[in-house]
Structure formats: C-alpha cells, structure tokens
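Trainee: Here is my input; please provide its structure:
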Amino acid sequence: MFNFNKGEEKRERETGKSENAKCRGVFRILSNILLAVTPIIVFEIVQMITVLSVRYKMSQLRTARQIVTRLFSMEVKYQLYNLVIYYALFAVMILIFRKAKVAAVVYTVALVTAALVNYYVIMFRGQPFMLLDIVGMGTAAEVVGEYQFRMPKLLALTMVAVLCFLVIQLIFQRFELGDKSARNRIMRWGVLGFVAIALWQSYPKIQKMENVLLWSVNSDHINKGYMYTLLRELRYFTVEKPEGYSADAVDAIAEKYTEDTEDTETVQADKDTVQATNIIMIMNESLVDFEDVGDLKANKEILPYIRSMNKNVKHGQMHVPTFGGGTARSEYEALTGNSI
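Mentor: Okay, here's the model as predicted:
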C-alpha cells in the first residue's frame, strides 16, 4: 500500500518519460535522509529561537555563543523527550497530508511560528507564551498593532536557514504514504482517530509529569525543551478537585466563624442575607522590607509608618507566582485564593 515511488510512477506515466535509475536512487536516499532528520532539524531551530528570545538584549556575538552552548548542554533525557514529541507530530502530519513534502512544510512552519510567537511575547511583555494564553488571544489581537516587530540579525539568519530547509524539502522530498484513494484516506484517518483516543487516555499521565518552573518558564524552555514544556503545561487547563471538597464542607467551615460575629453589625439573619463591607487592599509588589529578609541593623527604623499601622489594619507578606512582571497573576491569586 505504501509505495515510495507511487508519485514518481504516476508522473512517469503522464509524461511518458522515465528518470535515470541512478538519479532516482539518489533522490530516494536524499528523501529518506530528509524524512529521518526533519524532526531533529526543526527541534534545533525551535530551540535556537527559544534561546534568542531570552538573549535578545545581548550582543550578537555573545548571543551566538550562548546558542551553541545551550543547544548542546540540554540533558540527554530531555533531548529524547523532545524528539519523541517532534517525531510524533511529524508522523501525524504525514498521516494527515500523505505527501511528506507537504507535511514537512506545514510541520516546520507551524513549529517555527510557535517559537516566534514565544519570542515576540517575551519581547513585548517580558513573560513567555504559555498555553493558557490561548484564552486571551482576542485581547492580544486588539493590541498587537501597537507593537513594533523587530528582527535582529541572528533571528533573520535563522529565518533564512528555515527558508532554505523548506526549499530543500520541496525539491528532494518524494515520499508519499500510499496512493491517493478513498481506501488509503480511510485507513490514515482511522489511525489518526486511534492516536487521538490514545492521547486522550494518556492525559492523566500528562498531569502527573514534572511541574513547570512557573517562576522562570524561560529556563524550562531552554533547559528542558520548548515543546516538552508546552506539553507539561496542559496540566494547568484543569484544576484538580481537592480531597474532601464539597459545598457542604465549605458551609460547615463557615459555620464555625458565624458564631464569633453574632455581636457585630454583620450578623447573618440567614444564609441568604449578608451586609456588604468595603475592604481596601493594597498589594505593594515593589516594596522590600529588608529588616524582614535578614538580620539587618540600622540606626533608625526603615519602615516606621507601615509598622505603626495596627488599628483596623492587617498586613503581612504574600507568596506570589511571578517576578519582573505578570502583575495580573499576583492580583488573581490575592483576590481569589486560587494558585496559578
């Protein structure tokens, strides 16, 4: 069913000409090589752009050195994890498009585009692209016109290399997954359906994979691979229900504190009546209390006003999920009590 030369034989019948046997053999070898190394090359290109996204403020020469160092410093196990993902995605593309050259072009453009999106998101907001950002694509589309897209030399050279790679695919890639027939199409889509079911069944395992370093996602992109990190981010699309959680359990906890408020103006006549109270919360992210960090000795108190606020005020420290940006995440956690 899966005849490598099916496409060539069809062209030969249509034109009435046959290629030289030796030339066909060379094309077959080149096509097989391309088929085998395409995921590896795309993996390296994506990681190259990922390193550039973090090092774009450095000099060009220094950035080039960082790229070479980072590409070869990733642990072997993480290289293997990423390659499994890249080869699996390439196989899916071939199943969808049948022709390897079309699959390779779509596959390369899609993954390089994903890496470029991460690059420019980091440039614009200082934080990497995450899968959860997909839900905010509408807002991003509204403001994207206000930014200037600049392409440094190393990124431009990388894009030239991508274009050359695509041209090579279009010229030398001849592999086709069977002929163009209804039977072939049914079999390919049947396999894709089986793959989709297998992925759905494996989602619980993805949730148990190692956590993403949310404090510095960029470091995970570089040290553990961009695609492997994206895969692990799938776990954050669902919130695991805590053990023993229920509406009745929440009401039982609330009952403990209702008794303590019976002598105040906020007495609950029943569960449906609550008197609203204004609460002013100041979340000062830029504040640093050096006296609280270490054993600091000074000839006068550093934050006297804050330490003097004891009447009708509660203050303390918060553990936040981000630094150097991402204020909305801290605000969300403070207002809802949910962890990101």
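Trainee: okay, CA-based contacts and neighbour counts for the rest of this
Mentor: Noted.
Trainee: Going along the chain, name the helices of the stretch 151-300 of the chain.
Mentor: 153-172, 182-201, 203-207, 217-224, 226-232, 247-258, 290-293 (DSSP state H, counting those that start in this stretch).
Trainee: One more sequence to fold, the one below, so I can look at both together:
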Amino acid sequence: MLVTVITCVGLVLTALSAVSALRFARTGGTRIPANAIAWGVVFALLQAFIAIWSGIGLVESDLLSALVLNVVLTGCAWAGFNRARVSERALALVGPEGRLPHPLVASVLLLLVAGFFAVLGLEVPSNHDITWMYPLCLMLEWALVTAVMAGAFLIFQRRGGISAGIALVLHVIGIAEYFVVLFKSMPITPGDLTALSTAAAVAGTGYSYTLSAFCLYGMACAAVSMTLLQVAGILRPERSRRTRRGLVVNLAVGLALIAGVAAHVTLIDYYHTLNIQVYTWRPLESYYRQGFLPSFISGAQTIRPPRPDDYTVEGAEETIEEYATAYDEGAGSSESRAAAESQFSEEQPTVITIMNETFSDLSIYQQLHAGYTGPEYFKGMSDCLSRGKLYVSAYGGGTANTEYEFLTGNSMANLGSGVYPYTIYNLQDTENLAAQFKDLGYDTVAMHPNHATNWNRENVYEDFGFDRFLSIEDFQDAETLRGMVTDQATYDKILELLDTNSNPQFIFDVTMQNHSGYNTGLMPYDKQLNLSIDGMTNSEVNEYVSLIQESDRALENFIGQLSRLDRKVIVVFFGDHQPFFPSTFNDLWFTDEDEATHQERLWQTDYVIWANYDVAGNDQTSEVDDLSTNFLGAKLMELIGAPMSDYQKALTSLRDAMPAINSAGYCDAQGRWYLTGSSVEGGDAAQQAMEQARGDYAVMEYYQMFYDGRDIYTKRYQSAANETDPNLAPGTTKIK
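Mentor: Next up is the predicted model:
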C-alpha cells in the first residue's frame, strides 16, 4: 500500500508538470509539440502501471525503491512535457559558447551513458549485484547495446524514439528474466523462444507476478536511458542546417553499426574465442557473471548440435554395430534374457509409462531438516523389476527434454545448453519407443491433461508414431487439484483404456498435477502436509510435499488396481525433474563435497519398473540400478524381454563404462561424477573407458538424430493439420 501511495503522489506531480508545461507554452504563444507529449505520456503510463500493480498487491513494499522510481519517472516525464525548456538549456551547453565543442560530441556522450543505463535496466531486475559481473563481459554487453541504440539513433536521423524503445524492450526482457528465474531458478535460453506457446499456456497457473525492489530500480535505470536518448535527439541540427550529405552519413554510419553488431554475434565464436560459456549445471551463475546478452548469444550459437570430431556415417554405423555385438555376445545371450524374450513373445504385456510431473524425493536434502522421509509408498515398493536414482537433464522445468531422453535414448548432454528438441529439430525419423511398440503390433496412446500444443507435442507424437493423443479436451470433467488434472484422473483414463481394448498397448502418460508454482494456497486442508524447516514454515515447500503425498497415494491406488487386473501389465514410473527451490538447501547444507557431486544432487529424481506378473529371468526384488533417463528405455526393453534395437543394445553395453550421463555431468563405472565440459586427461582405466564411451555415444547419437547433418531442424510447428476422427471419443486427437 505504501508503494501505491508514493506512486499516486508521483502521478500527481507528473500531472502538475504537464500543466506547467502547458502554461509555459501558452505564455510563449505556442503549443506543446506532439513528440513532447508522447515522451511525457510514456513515463506517466509507466507510473500508472506501477500504481495499479502495487494497488493489487503485486509490488514489493519497499520505500526506497518506490521513492527512487517515482522521482526518476516524474523527472523524466517533466523533461518530456517540457521539451522546449530542456532543448533551450541543452543547446546552451554546446557550440562555441558552451562547454562542449559540438552537439555531435554531446550526443555521443549521451548515447554512451544511455547505453550503460539500458544495460542496468536489463540486468538489475534479476542480477542484483552488477559488480559480480566479469568487467570484460559487462563492457561487451555495454558495447552491444550502445552500438544497436546508436545505430537506430543515426538511421532515424538522430531521433531518440526508436533507441528509447530498445531500452524499454531490454528492461521488459529483464523483468521476464526475473520471473523466469523466480519460478524456475533457470535463466531464459534461446530454446525458450521456440516454446513460447507452452510458457504462455502455464504462465497463469499458480504464479504470483510480484515486482521486486530491484525491478523498480531497473525500471528507473531504463527511464534514465530513455530520457538521455531524448536529450540526444534534441541536439540534432535544426531543419535549415540539415544537408543531404549529413542524411547519407547518418544512414551509412547507423547501418554500419547495426551490421557490425550482426557480424560480431554471428562470426565470432563466443564459446571458444571469447570463452563465454553457459555451464549447464549452473546456468544462472553463467548469466550473472557474464551478463544476459553475452550468455544468451553464446547459447544461441551452440544451439546447433556439435558434429563430433572425424564423424562419418559409416563410422557411426560401425560403432553402433560394435556395441550391439558386444551386448549380443554378453548379456544378450544369457539364460535370463532368453527366458524373458520367450515370455514376452507369447504374452505381449501392456506397457504403461508414467512420467510424473516434478515427482522427486526431497528427503535427500537431509530430510529438509524437518524429519521428512519422502513418498512413503513409492519408496517402500519391494517387488519391482528395477528401481533407483534417475539422473535427468532438467531442473525446475523443461519437462519435454526428460520425455525426449526416455522415448529416444538420446541424451541432452550431447546437444548443448538451452536446447529443446521437441520444438527445434526434425524428429520424423528419430528412433523411439512408440514407433518400436507400434511395429510390434501394439496400440500406442500418449496422454497429457493439458494443451496438445505444449512443447509441440501434437506434432512430435505424430512423428513418433502414437496412434492417439489424449489431451486436455479428454479430461474436461476430470478431478482437479489446484486447478490441474490429478494423477488419479490420468490413471482412471488408463484403466478405461485397458478395459475397452484387449490389444497390447503402449501408453505414455505425462501428468500435470504437480506443476509449479507452489504458492497457490489452493491445497485442501485435509491434504496439507506442514513441515517445520529449522523451525520455520515455507509455504512453497509445504505445498510441493503435499502434492507429492497425493501422487504417492494415487500411485498406491493405481498399482493396487493393476495387481488385481486379469491381464499382464508393466509400469514404468519416474519423475521428470525436481522443483525449482532445492538449490537453496543444497548450497546451504552440503558445503564439503566436490562440485560434480554437489550439482548432480539437483539433477536427479527416481524411477521404478514394476510388473503385475512374474517376469521370466527376473527375481523382482527391486534391484537398485541408478541410471540416467536416456538409458531407461533400453533398460525397460531388456528387463521385459522385448526386442531391442541395435541402438538400445549399444546403449546397454555403453553403460558398462558410463552408467549415467545427463546435461549436468557423467559418471564412470566406479560411480565418480564429472561435470559437463570437464575432461579426464589420462586417468585410471575406468576414467579412460568412460571417456571413450562418452565420445562413442556422441557419435552414435548424432547418427540417430541427424544422420549426415543436412536436415536437422523441424519442418512443422504447432500446425492445425490434425483431424478429428468421428469414431474417436469427443475431443480426442487423431495422430495421422
């Protein structure tokens, strides 16, 4: 409320400045120019926005930031409305009798300062300690922003409006970065731009868009930048002194500046030449230390998958064949595998895979200093085919990358930072579990109780070979929790599919119940779990663990029903990533360990593979096998005796030397973890074998995804080409 009062007072003063300017103009027998009104109104609108936003409780109550912002906005608005007086005083400072020898010199100085304040407007909302940035990276970002703004300034003949718009856009990006970091503990990456529709679909669910004090400081910086650009525009030559030569020179220099920036960001390798790297395991630190623009540009340059050294199609095929042969001659020729193969061929069990939204066991963080023991039923399942830690390539968000790794066997570790294959690459010929089961005569169904367009799933699932995709339209009357379809509702839909179709099925269920944010206050009282973390209550943690408790109950009920079912069923259950907040506990409570182990704790969930019948060749005693998501599909096929592709056999063999790999790191056969980007030179036999396996995997994956690398990007986005089949249930999407 305090911010609202201060801002309203600021608005009154802004209005008075407009009245003052009107009187001054009338005294001189003139009118306020339209461009002066436009400049003043822009700052008044920013002030009005803060007044409204704070009035509904969405601005942090901070006296100093509110005062600073309103003093700046009122001052900037005054300068806009009183453009004539500002012009008179500014022009008095230049020329023979002024302090500066030429208006152009003053304009250049103003552009340099405006560029710096524009950088602050971008960085300050999320990067609260600008002194933490590397000085050279700060200078680079300043140079990029200033060059673009100066280019626009000159192209439009030394008018500041467009350049001021650039400063405002940068600030808006800074605000967006603040909220993305707040909700996901991850920065904005180039890949996020290809998933804007997904972000928009979930943006209004469970999130509170409260502007912090630093957001207000950032807005003040952006306003200062815009006003400096206005003054720079005032200093352009009078109409009578403008020449055609001056127009051409301005245009040429402006275009040269823009072209120079374009050439710089496309021709200079930020990663290798400038050593600006976004570390996958700690991207936020990369953005904070290197700046938003340098980090974003580096990520954009590496979004195209790196072609392995000395890669050839023939060599990749030979590598896959060698690893597959090793499997056939080893584990693939065992009696247990033969028994499982024979049983699978006769029985063809239905395979249900459940990727549970944000399902993880946070008891790994010293029981949250609250005696929290995690999901009780899930952890107590003792009759599984296999279970263990699951090392994923997503943290706080990025669900689609986990399902991509599971379905394809490919790892995000080989694709770089900030990449979302579902929205970027051409996946039409990518080997995957759905197509594999379809070739075995299975009916294939994908389900996700949200929009089919999220993460471009409607097109990807079509390319992968799913017969049907059940999306939010199929869950119109389903039970919800916090406004999201419950896990139990998706399990009921699966049971319905089993009841109405006796054919063997491959069902892929991507749940939605536990999606962030976790400060909605919408958990029913009887479902709430309240923890006291070091004697304090954390509403986000409590809402999250309450959701996990509900997921655990739903899983217990579902497994119980499947146990009584008169048909053979396999269940694969795993979490896609952790929520966004455990990094705080990780850094606070785990201080004496190596960096790789420290970071990998954030990038793990859990999995189980369970069957409601005795699988031949397996004791079904919940053998623990920690692995990464990209190996989980091959593990499933091996355990249940399903036919395995050469690639899956190769991945299984590969695990002898490298049991797990994700975008954060990789481990050797002795369980030692190494961060992505690090390299083991020499080392013992286990380390050398791991390095060889890692290189071979990169070659095999590139072959699986891109073959010869000519056609890597997706040909279709978010199309409306899917048709509705009248023979299907209402709202069901038919995958052609």
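Trainee: got TSV for the helices of the stretch 151-300 of structure 1, with distance to Phe124 of structure 1 too?
Mentor: Shown next, in TSV, are the helices of the stretch 151-300 of structure 1 (distance: least, CA to CA, whole Å):
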stretch	distance to Phe124 of structure 1
helix 153-172	16
helix 182-201	34
helix 203-207	30
helix 217-224	15
helix 226-232	19
helix 247-258	41
helix 290-293	31
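Trainee: mind putting these in TSV, distance to Arg24 of structure 1 and mean neighbour count included?
Mentor: Putting the helices of the stretch 151-300 of structure 1 into TSV (distance: least, CA to CA, whole Å; neighbours: other CA atoms under 10 Å) gives the following:
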stretch	distance to Arg24 of structure 1	mean neighbour count
helix 153-172	11	15
helix 182-201	25	13
helix 203-207	44	14
helix 217-224	40	20
helix 226-232	36	20
helix 247-258	70	10
helix 290-293	71	10
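Trainee: closest to Glu12 of structure 1 out of those?
Mentor: Taking CA to CA, helix 153-172 is the member of the helices of the stretch 151-300 of structure 1 nearest to Glu12 of structure 1, at 16.8 Å.
Trainee: Have a look at how far, on average, that closest one is from structure 2.
Mentor: Compared with structure 2 after fitting, helix 153-172 of structure 1 deviates on average by 3.3 Å (mean CA distance after the TM-score superposition for structure 1).
Trainee: contact partners of that helix?
Mentor: Residues from elsewhere that reach helix 153-172 of structure 1 (CA atoms under 8 Å, 6 or more residues apart in numbering): 27, 30-31, 34, 45, 49, 52, 60, 64, 101-102, 104-105, 108.
Trainee: Next up, the contacts around the most centrally placed residue in structure 1.
Mentor: The centroid of structure 1 falls nearest to Leu230 when counting by CA atoms, centre = their mean (3.4 Å). The neighbours of Leu230 of structure 1, taking CA under 8 Å, 6+ apart as the test, are Met130, Leu131.
Trainee: now it: how far from Ala182 of structure 1?
Mentor: As judged by CA to CA, to the nearest Å, Leu230 of structure 1 and Ala182 of structure 1 stand 35 Å apart.
Trainee: One more: Leu131 of structure 1?
Mentor: 36 Å.
Trainee: again with Thr322 of structure 1
Mentor: Taking CA to CA, one finds Thr322 of structure 1 at 52 Å from Ala182 of structure 1.
Trainee: swap in Gln201 of structure 1?
Mentor: Gln201 of structure 1 sits 29 Å away from Ala182 of structure 1, taking CA to CA as the criterion.
Trainee: try Thr336 of structure 1
Mentor: Separation of Thr336 of structure 1 from Ala182 of structure 1 (CA to CA): 53 Å.
Trainee: With Thr258 of structure 1 instead?
Mentor: Per CA to CA, Thr258 of structure 1 is found 69 Å from Ala182 of structure 1.
Trainee: Ok, Leu214 of structure 1 next?
Mentor: Relative to Ala182 of structure 1, Leu214 of structure 1 is positioned 47 Å away (CA to CA).
Trainee: can you count the residues close to the counterpart of Pro135 of structure 2 in structure 1?
Mentor: Aligning on TM-score structural alignment places Pro135 of structure 2 opposite Val76 in structure 1. A count of nearby residues for Val76 of structure 1, using other CA atoms under 10 Å, gives 11.
Trainee: cool, and Leu64 of structure 2?
Mentor: Leu64 of structure 2: 12 surrounding residues under other CA under 10 Å.
Trainee: for the helix or strand harbouring it, which positions count as buried?
Mentor: Per DSSP states H and E, Leu64 of structure 2 falls inside helix 63-81. Burial within helix 63-81 of structure 2, assessed by neighbour count using 16 or more other CA atoms under 10 Å, is assigned to 65-67, 69-81.
Trainee: which part of structure 1 lines up with it?
Mentor: On the basis of TM-score structural alignment, helix 63-81 of structure 2 is assigned to no residues in structure 1.
Trainee: Determine the next helix or strand in the C-terminal direction from that helix.
Mentor: Next element after helix 63-81 of structure 2 (DSSP H and E): helix 83-92.
Trainee: Tell me what angle that next one forms with helix 63-81.
Mentor: 90 degrees (axes from the mean of the first three to the mean of the last three CA atoms, to 10 degrees).
Trainee: Arg83 of structure 2 and Trp53 of structure 2, how far apart?
Mentor: Distance from Arg83 of structure 2 to Trp53 of structure 2, by CA to CA: 29 Å.
Trainee: ok, those two, which is more surrounded?
Mentor: Arg83 (23 against 17).
Trainee: Enumerate every residue touching the more buried one.
Mentor: By CA under 8 Å, 6+ apart, the neighbours of Arg83 of structure 2 are Ala36.
Trainee: Mind giving me the packing neighbours of the helix holding Leu64 of structure 2?
Mentor: Applying 3 or more CA pairs under 8 Å, 6 or more residues apart in numbering; DSSP states H and E, one finds that helix 63-81 of structure 2 contacts helix 2-27, helix 34-55, helix 213-234.
Trainee: Which residue range of structure 1 does the helix or strand hosting Val571 of structure 2 align onto?
Mentor: Here Val571 of structure 2 is covered by strand 569-575, with elements defined by DSSP H and E. Per TM-score structural alignment, strand 569-575 of structure 2 has no counterpart in structure 1.
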